[in-house]
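Predicted model follows, preceded by the sequence.
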Amino acid sequence: MAAKDIFHDGVKTALQKDGWTITDDPLHLRLSGVIDLYIDLGAEKLLAAQKEGKKIALEDAEPDRTLYLAIPLDVYNEFFTLPFIQSVILRSQLKLIIYDPIREEIAQWHP
């Protein structure tokens, strides 16, 4: 299992402040009975959460979950707002959680 990245705890706290219940930290998936997989909203392991019957996580292995990529607010503002990147996000139907790492709060859900 990979080590947590520097954003993991901040994203986890932000989700909890936003009313989410952390269900798995990390979420361990075994694909085809052979491959162990750990995915994190930050990049290395999975942080699974649920709120009001909605779940976020790895969509293919657990279809009732939606995959989100957590992005620090300053990185979003400096890079992810560029027109080319916005078009890639729209074409890919990428879902983002933009969070403030200082306040450890969700700034925006995109889209």
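Okay, I see it.

hey, let's count contacts and neighbours off CA atoms from now on
Noted.

all strands in this structure, in order from the N-terminus.
Along the chain, counting by DSSP state E, strands occupy 21-24, 27-31, 35-39, 48-51, 54-56, 65-66, 69-72, 96-100, 105-110.

Packing partners of the fifth one?
So that's strand 54-56. Applying 3 or more Cα pairs under 8 Å, 6 or more residues apart in numbering; DSSP states H and E, one finds that strand 54-56 contacts strand 48-51, strand 65-66.

Single out the most deeply packed of those.
Greatest average neighbour count among the helices and strands packed on strand 54-56 goes to strand 48-51 (a mean of 20), per mean count of other Cα atoms under 10 Å.

Run the chain-centre distance for that one.
Chain-centre distance of strand 48-51: 10 Å, with Cα atoms, centre = their mean, to the nearest Å.

List the contacts of that strand.
With contacts defined as Cα atoms under 8 Å, 6 or more residues apart in numbering, strand 48-51 is touched by 15, 19-27, 55-57.

want to compare, so here's the second one:
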Amino acid sequence: MSKRDKYHETVKQALIREGWAITHDPYMFQTDPKLATDLGAERLLAAERGYERIAVEIKSFLRSSQVVDLEEAIGQYALYQLFLRQSDPARQLYLAVPRHALDNILSREVGRVAIEGLKVNVIVYSLADEEPLLWKPQ
């Protein structure tokens, strides 16, 4: 299993503040070799609608090349999406990215085309404490 992203706790605490219960840390797939997203969470939508369930892959975008960060993130997202559809199709996959990635690579052509074309659900987190998450589902 890979090591946790630098901002794992930042995203986890932001989800908890927004009413999510962390159910998996990490969310494991039954694969060979073992794969895992960083978190699994759920929250009650309404009594008649049941629970909303998500899996979250957290990325920090700290390399000198945000294009390389984007390529890695998109590759992981696509792979995890395939396994999630098989094992837990009701759970939505999200890619958590910091605000600086949204303001930079994800606002440029390469990022916009990748996110929109591949229908990547995005959560934008802030490195400042207590700021709410920005949800960008596809």
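Nice, thanks for sending it over. Because the structure is a prediction, the values reported are computed rather than measured.

still on that earlier bit, now render the strands of structure 1 as CSV, adding distance to residue 5 of structure 1.
Listed next are the strands of structure 1 as CSV, based on distance: least, Cα to Cα, whole Å:
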stretch, distance to residue 5 of structure 1
strand 21-24, 16
strand 27-31, 15
strand 35-39, 11
strand 48-51, 16
strand 54-56, 19
strand 65-66, 21
strand 69-72, 12
strand 96-100, 15
strand 105-110, 17
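
nearest to residue 83 of structure 1, of the ones you listed?
Closest to residue 83 of structure 1 of those, according to Cα to Cα: strand 105-110, at 15.1 Å.

List the buried residues of that closest one.
Neighbour-count burial for strand 105-110 of structure 1, counted by 16 or more other Cα atoms under 10 Å, picks out 105, 106, 107.

Over to stretch 73-88 of structure 1?
Neighbour-count burial for stretch 73-88 of structure 1 [16+ other Cα under 10 Å]: 73, 76, 80.

just stretch 24-42 of structure 2 next, same as before
Those buried within stretch 24-42 of structure 2 under the rule 16+ other Cα under 10 Å are 25-29, 35-42.

Residue 16 of structure 2: what's it in contact with?
Applying Cα under 8 Å, 6+ apart to residue 16 of structure 2 gives the contacts residue 22.

Same check on residue 54 of structure 1?
Contacts of residue 54 of structure 1 by Cα under 8 Å, 6+ apart are 64, 65.

what about 10 Å?
20, 64, 65, 66 (Cα atoms under 10 Å, 6 or more residues apart in numbering).

closest one to residue 6 of structure 1 among the strands of structure 1?
Between residue 6 of structure 1 and the strands of structure 1, the tightest spacing by Cα to Cα is seen for strand 69-72, at 11.2 Å.

circling back to that earlier point, of the helices and strands packed on strand 54-56 of structure 1, which is nearest residue 87 of structure 1?
Proximity to residue 87 of structure 1, assessed across those by Cα to Cα, is greatest for strand 65-66 (20.4 Å).

so that closest one aligns onto which residues of structure 2?
Following TM-score structural alignment, the aligned partner range for strand 65-66 of structure 1 in structure 2 is 91-92.

I would like the residues contacting that stretch, please.
The contact list for stretch 91-92 of structure 2 (Cα under 10 Å, 6+ apart) reads 40-42, 51-56, 81, 84-85, 121, 137.

Having no further points to raise, I will conclude here.
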